[in-house]
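**Q** just coords:
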């Protein structure tokens, strides 16, 4: 028989001793052991789950004479460039539209350039559907429609957020950043308000699965990123710390001329894939379509003990 516990927020705080016994679980304050001896044990929470013991002194946040550090919101990580702009602070080339760049004047001689807006739009849709599946196909077509309609602004999607959260590339990325974050917390006595902003790398979705399932064509490599720590608390008595790490990633749904030089002759997954990329570029830089910023979020709940981190 399995034990299933589900709640919006689980917070078990213990002063002195705490024991909860059942046939298949055992929990204690000094060392919490949750064990299923038959079948499965599942603890599921949409919010954060905190199990905390305060030891012999029974000092919770209110009873800690040494003090408790609390930080509501602090920017702790940031990429080198801002959304919409290059490393030098100038507007990114793939965010320009209706600009007829001199660098791409040769595309006017391409047969694709003579096609109607409707046909170019159909080409873009075909590119999206050929490189996405399932819910990500819905996202890809939504993004294409926003682009063709000239809506601009910022696009957000719960589906896209979920796709990122389940992606192995994000797990690797998060583990790397978390290691840096823990080092900085140690250096600053577990006070995020004293930390310098950590330079962030860019998350890249380039696996074969990413390329065929949708993240490759809709995002590929994020353009910018930031990380914030929310609702952070560190108890100097118990040495326990916890908080929420919120990632925000940004990308541009638009093309620059380098994209066409790279993909303009593509023949995979379809023979005319290169023409589909050209259609995307022509709609943006020579017709009425408008690029936009894609904003993605991922939240991770953190916790630890400064004596054991």
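**A** Received, thanks. Values in this document were obtained by computation on a predicted structure and should not be read as measured data. Numbering: from 1, shown residues only.
**Q** hey, let's count contacts and neighbours off CA atoms from now on
**A** Fine.
**Q** now do the strands in the stretch 151-300 of the chain.
**A** Taking DSSP state E, counting those that start in this stretch as the test, the strands found in the stretch 151-300 of the chain are 154-155, 198-199, 224-235, 240-253, 292-305.
**Q** ok, and here's another one to check against it:
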């Protein structure tokens, strides 16, 4: 059962995209313009770094050398290859076991997961807020009566420097995801022992983001043209936007999952 949902407050949710693997009975996440694609004639401010997919794709791929040069797993390249696969006819999920591992081991993700539980023995707690432990206590440790916590902030995979291409902007995570748009927290196992005054909880955290761009991304990070003063990163961003919104390349929804187990005193 889903016991918590976190959502990016900056989202303008318009387009639903279901996940029948993890949350078939729930209302699906809804995304903004970055999940759309099309064949528009002109960019919002006339940005253009090429006139065909064959010209644009190599420029987008240069982003891998800038922000994923340290990715030894190949996960970032696999995501780019899936996006550039012209045989795709719709938005799809991108799942990758190496991505799951990287997300599950990330310091920001571990801090987020612990803060969502906010148990007395959690290394990271959200003081003064109603989280899973407090909700379970209010429900007298009956998880079926739990009221889902609200106002959960979403985590980001953004350690390091974009300018110097370090950490998440070298291992591919900042390029593949950076800011997470949704997190669904699913309880797969729960046992409460009234004698021991303790409970055991297994949670599956599922993280969602769009591997796609909207017009605001182009305005903020794009290049007006492929000139000598434009950075390769801004040219790559513009090429990406053009492929998605001028040549109809469908974005992907990156989906990463990690399981965490907890043994907590019921106090």
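**A** All right, it came through fine. A quick note: this is a predicted structure, and the numbers were derived from the prediction, not measured.
**Q** follow-up on the earlier one: would you list the strands of the stretch 151-300 of structure 1 in CSV and tack on distance to residue 112 of structure 1 and mean neighbour count?
**A** Below are the strands of the stretch 151-300 of structure 1 laid out as CSV (distance: least, C-alpha to C-alpha, whole Å; neighbours: other C-alpha atoms under 10 Å):
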stretch, distance to residue 112 of structure 1, mean neighbour count
strand 154-155, 28, 16
strand 198-199, 42, 16
strand 224-235, 32, 22
strand 240-253, 21, 21
strand 292-305, 23, 18
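**Q** without its sequence neighbours, what residue ends up closest to residue 42 of structure 2?
**A** residue 246 (7.5 Å; C-alpha to C-alpha, 6 or more residues apart in numbering).
**Q** map that neighbour onto structure 1.
**A** Matched across to structure 1, residue 246 of structure 2 falls on residue 286, judged by TM-score structural alignment.
**Q** hang on, residue 49 of structure 2 packs against residue 240?
**A** No. Judged on C-alpha atoms under 8 Å, residue 49 of structure 2 makes no contact with residue 240 at a distance of 9.9 Å.
**Q** which one of these two has more residues nearby?
**A** Taking neighbours as other C-alpha atoms under 10 Å, residue 49 of structure 2 and residue 240 compare with residue 240 leading, 29 against 23.
**Q** that older thread, contacting residues for the match of residue 246 of structure 2?
**A** By C-alpha atoms under 8 Å, 6 or more residues apart in numbering, the residues touching residue 286 of structure 1 are 97, 98, 99, 100.
**Q** can you do 10 Å?
**A** By C-alpha atoms under 10 Å, 6 or more residues apart in numbering, the contact set of residue 286 of structure 1 is 97, 98, 99, 100, 101, 108, 113.
**Q** now do the SS call for the first one.
**A** I take that to be residue 97 of structure 1. State at residue 97 of structure 1, reduced to three classes by DSSP: H, G, I helix; E, B strand; the rest coil: coil.
**Q** if I look at it, how far off is residue 196 of structure 1?
**A** Per C-alpha to C-alpha, to the nearest Å, residue 97 of structure 1 is found 37 Å from residue 196 of structure 1.
**Q** give me the neighbour count for residue 52 of structure 2.
**A** Neighbours of residue 52 of structure 2 using other C-alpha under 10 Å come to 13.
**Q** isn't it right up against residue 242?
**A** Yes. In this structure residue 52 of structure 2 lies within contact range of residue 242 using C-alpha atoms under 10 Å: 9.0 Å.
**Q** what sits in contact with each of those two?
**A** Counting by C-alpha under 10 Å, 6+ apart, residue 52 of structure 2 and residue 242 have no contacts in common.
**Q** could you see which of the contacts of residue 286 of structure 1 carry over to structure 2?
**A** Contacts conserved in structure 2 for the contacts of residue 286 of structure 1, using both residues aligned by TM-score structural alignment, their matches' C-alpha atoms under 10 Å: 97, 98, 99, 100, 101.
**Q** wait, what's in contact with the closest residue in space to residue 152 of structure 1 that isn't next to it in sequence?
**A** The shortest distance from residue 152 of structure 1 to any residue other than its chain neighbours is 4.6 Å, reached at residue 292 (C-alpha to C-alpha, 6+ apart). Residues counted as contacts of residue 292 of structure 1 (C-alpha under 10 Å, 6+ apart) are 84, 94-96, 143, 146-147, 150-155, 251-254.
**Q** buried among the residues you listed? Make that a ChimeraX selection.
**A** To isolate in ChimeraX the members of the contacts of residue 292 of structure 1 that are buried, counting by 16 or more other C-alpha atoms under 10 Å, one can use:
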select :84,94,95,96,143,146,147,152,155,251,252,253,254
